[in-house]
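Colleague: What would the 3D arrangement of this be:
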Amino acid sequence: MTARLRVLVADDHPVVREGLRGMLGLDGAIEVVGEATNGREAIAAAVALRPDVVLMDLRMPDIDGATATASIARQAPGVKVLILTTYDSDHDIVRAVESGATGFLLKDTPRKELTAAVHAAARGETVLTPVMMNKIVNHLRSPQAETLTTREVQVLRFVARGLSNAEIGRELTIGEATVKSHLLKIFTKLGVSDRTAAVMTAMARGILPPVR
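Modeller: Now for the predicted structure:
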């Protein structure tokens, strides 16, 4: 029997948490293992429970979602964080990208899209809705950016699918060290510092198609 995906819901509104728990509970492959009412609780719960995915609100008391995401990335690097937002500012969204969020969803996302996004995030895939893409595109587009090589685009496509460096190396028949070298060049050209930001920037610039 396949283990269910373990999800932590972090939101300061009880009605939102209850609604998310109810929607996720309809997917037999997902189990909500905990809830958090602020960023500090989200960090502690993510470290203690080690869920597969955290559904993280951006605007929460005590510690905001972007800051909590960065802390989780440092303290529980295997945990994927999927941001839930209404219509927060582009600045907040870009901060969350830089903090290591796997993707973004609006709180009014239909149930099937929500559960599909949770599964995709758990696989390490980047999740972006068209609305979220529009909100970050002006911050991440840079006409003067260096062009990626064909090989670098190939590597980035596999990164967007959630493959590890070793898996990408096997797919492209190159060494893991070569994959790392390509990634470093990609980060430099795109002006980013991690894999998620690289994928989102590439999507915003039209180098990669959005993952929905």
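
Colleague: going forward, measure contacts and count neighbours with C-alpha atoms only.
Modeller: OK.

Colleague: Residues in contact with the lengthiest helix in the chain: which ones?
Modeller: Longest helix in the chain, counting residues (DSSP state H): helix 176-190. Here helix 176-190 makes contact (C-alpha atoms under 8 Å, 6 or more residues apart in numbering) with 145-148, 152, 155-156, 165-166, 168-169, 193-195, 198, 201-202.

Colleague: where along this protein do the strands fall?
Modeller: 5-10, 30-36, 53-57, 80-85, 103-106, 127-128 (DSSP state E).

Colleague: Point out the other helices and strands that the third one packs with.
Modeller: Pointing back at strand 53-57 there. The elements that strand 53-57 packs onto, with contact taken as 3 or more C-alpha pairs under 8 Å, 6 or more residues apart in numbering; DSSP states H and E, are strand 5-10, helix 65-75, strand 80-85, helix 111-122.

Colleague: quick check: angle from the first one to helix 65-75?
Modeller: Going by axes from the mean of the first three to the mean of the last three C-alpha atoms, to 10 degrees, strand 5-10 is angled at 140 degrees with respect to helix 65-75.

Colleague: quick revisit: CSV for the strands of the chain, including mean neighbour count and distance to Arg95?
Modeller: Output for those, formatted as CSV (neighbours: other C-alpha atoms under 10 Å; distance: least, C-alpha to C-alpha, whole Å):
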stretch, mean neighbour count, distance to Arg95
strand 5-10, 25, 18
strand 30-36, 19, 21
strand 53-57, 29, 13
strand 80-85, 27, 11
strand 103-106, 24, 12
strand 127-128, 24, 15
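
Colleague: would CSV of those with distance to Lys180 be doable?
Modeller: Output for those, formatted as CSV (distance: least, C-alpha to C-alpha, whole Å):
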stretch, distance to Lys180
strand 5-10, 29
strand 30-36, 33
strand 53-57, 25
strand 80-85, 21
strand 103-106, 23
strand 127-128, 23
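
Colleague: Would you do the same for the sequence below? I want to compare the two.
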Amino acid sequence: MSKNISIVDDHKLFAGSLRVLVNSFDGFKVLDYFKNGQELVDHVQSDLELPDVLLLDMRMPVMDGLQTMTWLKENQPDLKVLALTVDQEDETIIRMLKLGARGYLLKDIDPDEFELALNRIVDTGYYTNQLISEAYRNEGKAEKYEVLTGREQEFLRYACSELTYKAIASEMNLSPKTVENYRESLFNKLRVKSRVGLVMVAIKEGYFKI
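Modeller: Presented below is the predicted three-dimensional model:
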């Protein structure tokens, strides 16, 4: 049975091309198209059919991607959402992950990787890539990490917030240099290369609850 996909994107031309692409994938078909988050909310509140995966743009009028994810977290937390956008700011990615997005892709993604992402989200519930964390490139393999100290765990929880590293240093009563050392230590222990990678591991390993 085909998996249903819904698209939320205000660019009609892109959405039309995306519909054609998704329908060309084996086992997938586009169920609905919405121009913004509010149209999606109206659809959900009408108790109409929900998709297996929702493709969500970030920059939209009326109700953008972050506002839509905030609403979905409160009202449809089990809906699998894959962000598909041009926005690659770390802050935006982190906020989307905290709100429950199952993956984050840029619109210039290779079609093969896009199809892989859809299948992974359907099969495992999430998809990660180099944009988020190289540590999850080979999903399905158990990851074993070094034991984190209490202060490292504390820093990791702060890293999942929207605080800057300077602000984290202030909250932890540490110097910026010490916080930088914690960051580099966690990069090594958790085998990631970015703050987004830290957030993904923190969520997956239970250090931070969304």
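
Colleague: out of the contacts of helix 176-190 of the first structure, which are buried?
Modeller: Buried members of those, scored by 16 or more other C-alpha atoms under 10 Å, are 148, 152, 155-156, 165, 168-169, 193-195, 198, 201-202.

Colleague: Just these: which are in helices?
Modeller: Short answer: those in helices (DSSP H) are 152, 155-156, 165, 168-169, 195, 198, 201-202.

Colleague: Of those residues, which is the nearest to Ala36 of the first structure?
Modeller: Ranked by distance to Ala36 of the first structure (C-alpha to C-alpha), those are led by Arg195 at 26.7 Å.

Colleague: isn't that closest one right next to Val159, touching?
Modeller: Yes: Arg195 of the first structure lies in contact with Val159 (C-alpha atoms under 8 Å); the separation is 7.1 Å.

Colleague: wait, what's in contact with Arg195 of the first structure?
Modeller: 159, 187.

Colleague: no no, Ser6 of the second structure
Modeller: Applying C-alpha under 8 Å, 6+ apart, the residues contacting Ser6 of the second structure are 30-34, 51, 53-55.

Colleague: got it, and Val53 of the first structure?
Modeller: 5-8, 79-82, 118, 121-122.

Colleague: Adding distance to Arg21 of the first structure, write those residues out as TSV.
Modeller: Output for the contacts of Val53 of the first structure, formatted as TSV (distance: C-alpha to C-alpha, whole Å):
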residue	distance to Arg21 of the first structure
Leu5	13
Arg6	12
Val7	9
Leu8	9
Val79	19
Lys80	18
Val81	16
Leu82	15
Val118	13
Ala121	17
Ala122	17
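
Colleague: just these now: which is nearest Leu140 of the first structure?
Modeller: Leu82 (19.1 Å).

Colleague: What separation do you get for the closest one and Arg151 of the first structure?
Modeller: 29 Å (C-alpha to C-alpha, to the nearest Å).

Colleague: same thing with Gly100 of the first structure?
Modeller: 24 Å.

Colleague: try Asn38 of the first structure
Modeller: Asn38 of the first structure is 42 Å from Arg151 of the first structure, by C-alpha to C-alpha.

Colleague: More neighbours: which of those two?
Modeller: More crowded of Asn38 of the first structure and Arg151, by other C-alpha atoms under 10 Å: Asn38, with 23 against 12.

Colleague: what do we get in the second structure for the more buried one?
Modeller: Taking TM-score structural alignment for the superposition, Asn38 of the first structure sits opposite Asn36 in the second structure.

Colleague: With Ser71 of the first structure instead?
Modeller: Counting by TM-score structural alignment, Ser71 of the first structure corresponds to Trp71 in the second structure.

Colleague: Now do its match: how many residues are near it, please.
Modeller: 16.

Colleague: now swap in the one 5 residues further on and tell me
Modeller: Using other C-alpha under 10 Å, Gln76 of the second structure has 13 other residues around it.

Colleague: separation between it and Leu50 of the second structure?
Modeller: In terms of C-alpha to C-alpha, Gln76 of the second structure sits 10 Å off from Leu50 of the second structure.

Colleague: same check, this time on Asn181 of the second structure
Modeller: Taken as C-alpha to C-alpha, the span from Asn181 of the second structure to Leu50 of the second structure is 45 Å.

Colleague: Mind checking which of those two has more residues around it?
Modeller: The neighbour comparison of Asn181 of the second structure against Leu50 (other C-alpha under 10 Å) goes to Leu50, with 17 against 13.
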